[in-house]
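Asks: My questions are about this predicted structure, shown below with the sequence.
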Amino acid sequence: MGRPADRTPAARAEQGRRARKLVPRSAHGAWIPAAGRPDPVAVLERQDADRVRHLLPIRYGRMALSPFAFLRGGAAVMAADLAALDGSGLTVQLCGDAHLLNFGLFASPERALLFDLNDFDETFPGPFEWDVKRLAASATVAARENGLGRGQARAAARECVKRYRLTMRRLAERGELDVWYTRLDTDALLELIRPGGRAQARATFARARRRTSLQALGKLTEVVDGRRRIRDDPPLVERLGAPDMTELRKMFNDYRSTLSEERRLLLDRFRFVDAARKVVGVGSVGTRCFIVLLAGRDGDDPLFLQIKEAGPSVLEEHLPSGPFDHPGHRVVAGQRLLQASGDIFLGWMTGPQGRAFYWRQLRDMKATADLAALGPDRLVRYAGLCGTALARAHARSGDRIALAGYLGRGDTFDRSVADFAVRYAEQNAKDHTALTAAIAAGVVSAEPGV
């Protein structure tokens, strides 16, 4: 088909409209489990083979907490389900795990507070609708968890997809640099929030600005015998012994080489102080994750970096091969492509036993929504905000004009994906029940409340 630049906007829009003949927009509403659908617990257990065994009960304890928690940790389950459906053929760089809590606030290098995608462990090229359907389903699951009715849950999913479609169509009319530089900062967010909610939004922005490495210094560290160190809090935070610390220092030097020259110079102004293993997230529990404390000018000038193990994306077994052999490089490249503004310390490297890792800042004014506190109207608006951010990300990596041509002016796609989201929320609830039954039967071990 050639590069988008080699074709006229009219030809690109026509490509999108032709894709409707392959997969009509109305077809996206269907959800019937495929014959021979894998057992969801078995899908999760396959991921356990190379994880830290003693942490797995924490993973299952967190996933068993609620249907939304199961959805968060069950990206592999939904990836297999989406792969069983007919695809549009319109490819973008997928987030791979687009749910409501994988969007949030963070600081740009210029210290502006932005709203965007913030998790890229599963990023991979694939059909655009996979991200849209996962995001819409998460809105429906969250609505059900908040006690909202079927109609309100569907409304949240529909608003999410509507804002995705309208944003994509708006961006299709803009120039390439204009699209590339588009971002959702606090001013843009306030324009999307009704006047009654703006005071609360400003309070949220203020809390996010306080979430820095300096705040983490007080929360995560202590002074022992006159020296600053990370505070032990097993099993969630465990300081490293001397052999592991030596390995991590070597990893640090290798990671440094993946940064640009000016960022290496900046990093070199910090000294290595301490490191620890740290349990993070829901689906990531059991992968090898660390935090590193660095000090700059003095002990009151900290920088916390997070190191996360990067394995194959859950999408890889269902899609053609991607452009990167190194999983850490895949994550970093995907984040740089999808986010409007990236972490200056984002990098990757290979660690002991050939394991892949990527590095980023632990806290840089990062904050996510408290979904349980959102009433019906606010949940609908938040779902729409996430749909807006997802469209902006997809417009950078995919052919936004073809996507806009496929989506069209009407609401057919919105209604269809909302139908899918409601049906898939029911499937997710059944899968969550299957997990809790497996825990009760002793098939998997779970440690709740950790």
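Replies: Nice, I can see it.
Asks: going forward, measure contacts and count neighbours with C-alpha atoms only.
Replies: Fine.
Asks: residues in contact with residue 381?
Replies: Contact partners of residue 381, counting by C-alpha atoms under 8 Å, 6 or more residues apart in numbering, are 156, 159, 193.
Asks: Which one (most neighbours) among those?
Replies: Compared across the contacts of residue 381, residue 156 has the highest neighbour count, 30 neighbours, by other C-alpha atoms under 10 Å.
Asks: show me what contacts that one?
Replies: 136, 139, 140, 143, 379, 380, 381, 383, 384.
Asks: The third one: what secondary structure?
Replies: What it means is residue 140. Assigned with DSSP: H, G, I helix; E, B strand; the rest coil, residue 140 falls in the helix class.
Asks: next, the one to line up against it:
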Amino acid sequence: MDKAVKSKKANADSKPETGYESFDERAARGRALRDTVPRSSHAGWKPAQGRRDPVELLIESNEGRLSHLVPIRFGRMSASPFAFYRGAAALMAADLATTPTSGIRVQACGDAHLMNFGGFATPERNVIFDINDLDETLPAPFEWDLKRLAASLVIAAQYLEFPSSETIRIISGLVREYRERMHDYASMRALDVWYDRIDLQNYEDRTGDPAVIEAARKRIAERIEVARRKTLPDYLYPKLVCEKGELPRIKDDPPLIFHPTDELAPGFTSGYAEAIAAYRESLAEHVRILFDRFYFVDLAIKVVGVGSVGTMCGVGLFMAGDNDPLFLQVKEARASVLEPYAGKSLHPNQGQRVIAGQRIMQAASDVFLGWTRGRNGRDFYIRQLRDMKMSVVIEDLDEGLLRQYARMCAHALARAHARSGDAAAIAGYMGSGKTFDDAITEFATDYSAQNRRDHREFVRAIREGRIEATTED
């Protein structure tokens, strides 16, 4: 971290001597930051002198991954510039660290591209829209998340071959929505900000196109019903489990689902008793009572996503009785890609880091959210598998729906940042005009071109045999 970033971090993290500042004082503090880091300084993108070879950085990011799965990761990333961007969070983190920073820190997502937002069920069984992947979460400048989200929308619009004029409209609308929502949160009571949530079943947008909103509501209702069916044990159990032998077992489907050896996942022969006990201790006391009704049956490695491919991710099967299964997703938690630039996590376990970030940023979190550490020293966090989790299908979106989806992502990101950061200072810094909107829009457009160049270099490296990639059918 350079001296300028350290100085700004110290400025943002310091508290006033009195312990209290009014809304106007906090907003003024945000406006004052413009003197040091003008809003227009966020505009555009040019690679820093001596920028690392993107292929080398991605190869480095494979350290500690399961080597035989890395070609699947690279194969998925090679599919398009959009797929590449999803797997290149480490690359963009290095690039963001070279850009001007406001000095206002929040609990950042760390990988706020549009596919990491979506719907999921709360413990009360309501379906909300929120950030739903926080593997890289860490305190960092608020604009890093916004820049990554905005760039992902440009890349998605280009992937869908939308006109450039419509793409600019989508991105400027995204940034404006974030800015206006942050102004709203800045004037709300602290508890009202904390309790706010985006209810998918009753979704409303005060400024969106009524026809698009109605189409979005219809699409959402359909997706909720599909997700509800796919979460039911009667659907999941036969899809994932076979009942040959004394106990049910998760079905193998190599290379995407397979049972590990004891060498790969120490503790296999003992039923992971130590790791499960540590996970249980991370749960709230009342949840332990529920968890104790289930006994461990089986665990298999399950390849998921793009950026997570090659990490130790799996699915665990627990049973409370016949026809009473619980599927838990086990995800390896590695150091955040932001850590070299924003500072180390304060949590001793990287799974704990992820969960702490989720509980800060999300309006509601899975009741079974917990963490543990394996005998091999790897950190993990655990949650229910699928639990009505819904992600957008990019190919299904037209221009109006992508514009609406972008606004929903901006709303969710602003709400998440307002929970951990100073909404008044952020709002004061951004202001009420278009200066900040235009700057981020220009950055996102320019960075999408950098992503295309990096993707071409990546594909060339595969073609020349520098890296190995496996294309799935």
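Replies: That came through fine. Computed from a prediction, not measured in an experiment: that's the story for all the values here.
Asks: re the thing from before, now the second structure: which of the contacts of residue 381 of the first structure match?
Replies: Contacts conserved in the second structure for those, using both residues aligned by TM-score structural alignment, their matches' C-alpha atoms under 8 Å: residue 193.
Asks: Output the longest helix belonging to the first structure.
Replies: Longest helix in the first structure by number of residues, with DSSP state H as the criterion: helix 412-440.
Asks: Would you check the span in the second structure matched by it?
Replies: Per TM-score structural alignment, the counterpart of helix 412-440 of the first structure in the second structure is residues 435-463.
Asks: what about that stretch, how far off from the first structure?
Replies: The superposed stretch 435-463 of the second structure is, by mean C-alpha distance after the TM-score superposition for the first structure, a mean 0.7 Å from where its aligned residues fall in the first structure.
Asks: Residue 246 of the second structure: what's it in contact with?
Replies: Applying C-alpha under 8 Å, 6+ apart, one finds that residue 246 of the second structure lies in contact with no residue.
Asks: The second structure: which residue goes with residue 258 of the first structure?
Replies: Matched to the second structure by TM-score structural alignment, residue 258 of the first structure sits across from residue 282.
Asks: Please disregard the earlier target; I meant residue 72 of the first structure.
Replies: Counting by TM-score structural alignment, residue 72 of the first structure corresponds to residue 86 in the second structure.
Asks: do residue 49 of the first structure as well
Replies: Residue correspondence, TM-score structural alignment: residue 49 of the first structure in this structure matches residue 63 in the second structure.
Asks: and that match, what helix or strand is that in?
Replies: Taking DSSP states H and E as the criterion, residue 63 of the second structure maps to no regular element, lying outside all helices and strands.
Asks: For the most centrally placed residue in the second structure, which non-adjacent residue is spatially closest?
Replies: With the centre of the second structure defined as its mean C-alpha position, the nearest residue by C-alpha atoms, centre = their mean is residue 133, 3.2 Å away. The spatially closest residue to residue 133 of the second structure, leaving aside those adjacent along the chain, is residue 116, at 5.2 Å (C-alpha to C-alpha, 6 or more residues apart in numbering).
Asks: same check, this time on residue 84 of the first structure
Replies: Spatially, and ignoring its direct neighbours in sequence, residue 84 of the first structure is nearest to residue 34 (6.8 Å; C-alpha to C-alpha, 6+ apart).
Asks: The one you found looks like it's in a helix, true?
Replies: No: when three-state DSSP is applied, residue 34 of the first structure is found to be coil, with no helix at that position.
Asks: For residue 359 of the second structure, see how far away the alignment partner in the second structure of it is.
Replies: Using TM-score structural alignment, the equivalent of residue 34 of the first structure in the second structure is residue 48. Residue 48 of the second structure sits 35 Å away from residue 359 of the second structure when distances are taken as C-alpha to C-alpha, to the nearest Å.
Asks: So which of those two has more stuff around it?
Replies: Per other C-alpha under 10 Å, whichever of residue 48 of the second structure and residue 359 has more neighbours is residue 359, with 14 against 10.
Asks: List the contacts of the more buried one.
Replies: When contacts are counted by C-alpha under 8 Å, 6+ apart, residue 359 of the second structure is found next to residue 365.
Asks: With the one 5 residues further on instead?
Replies: With contacts defined as C-alpha under 8 Å, 6+ apart, the neighbours of residue 364 of the second structure are 122, 123.
Asks: how about it, secondary structure?
Replies: Going by three-state DSSP: residue 364 of the second structure is coil.
Asks: Tell me the spacing between residue 134 of the first structure and residue 71 of the first structure.
Replies: To residue 71 of the first structure, residue 134 of the first structure is 9 Å away according to C-alpha to C-alpha.
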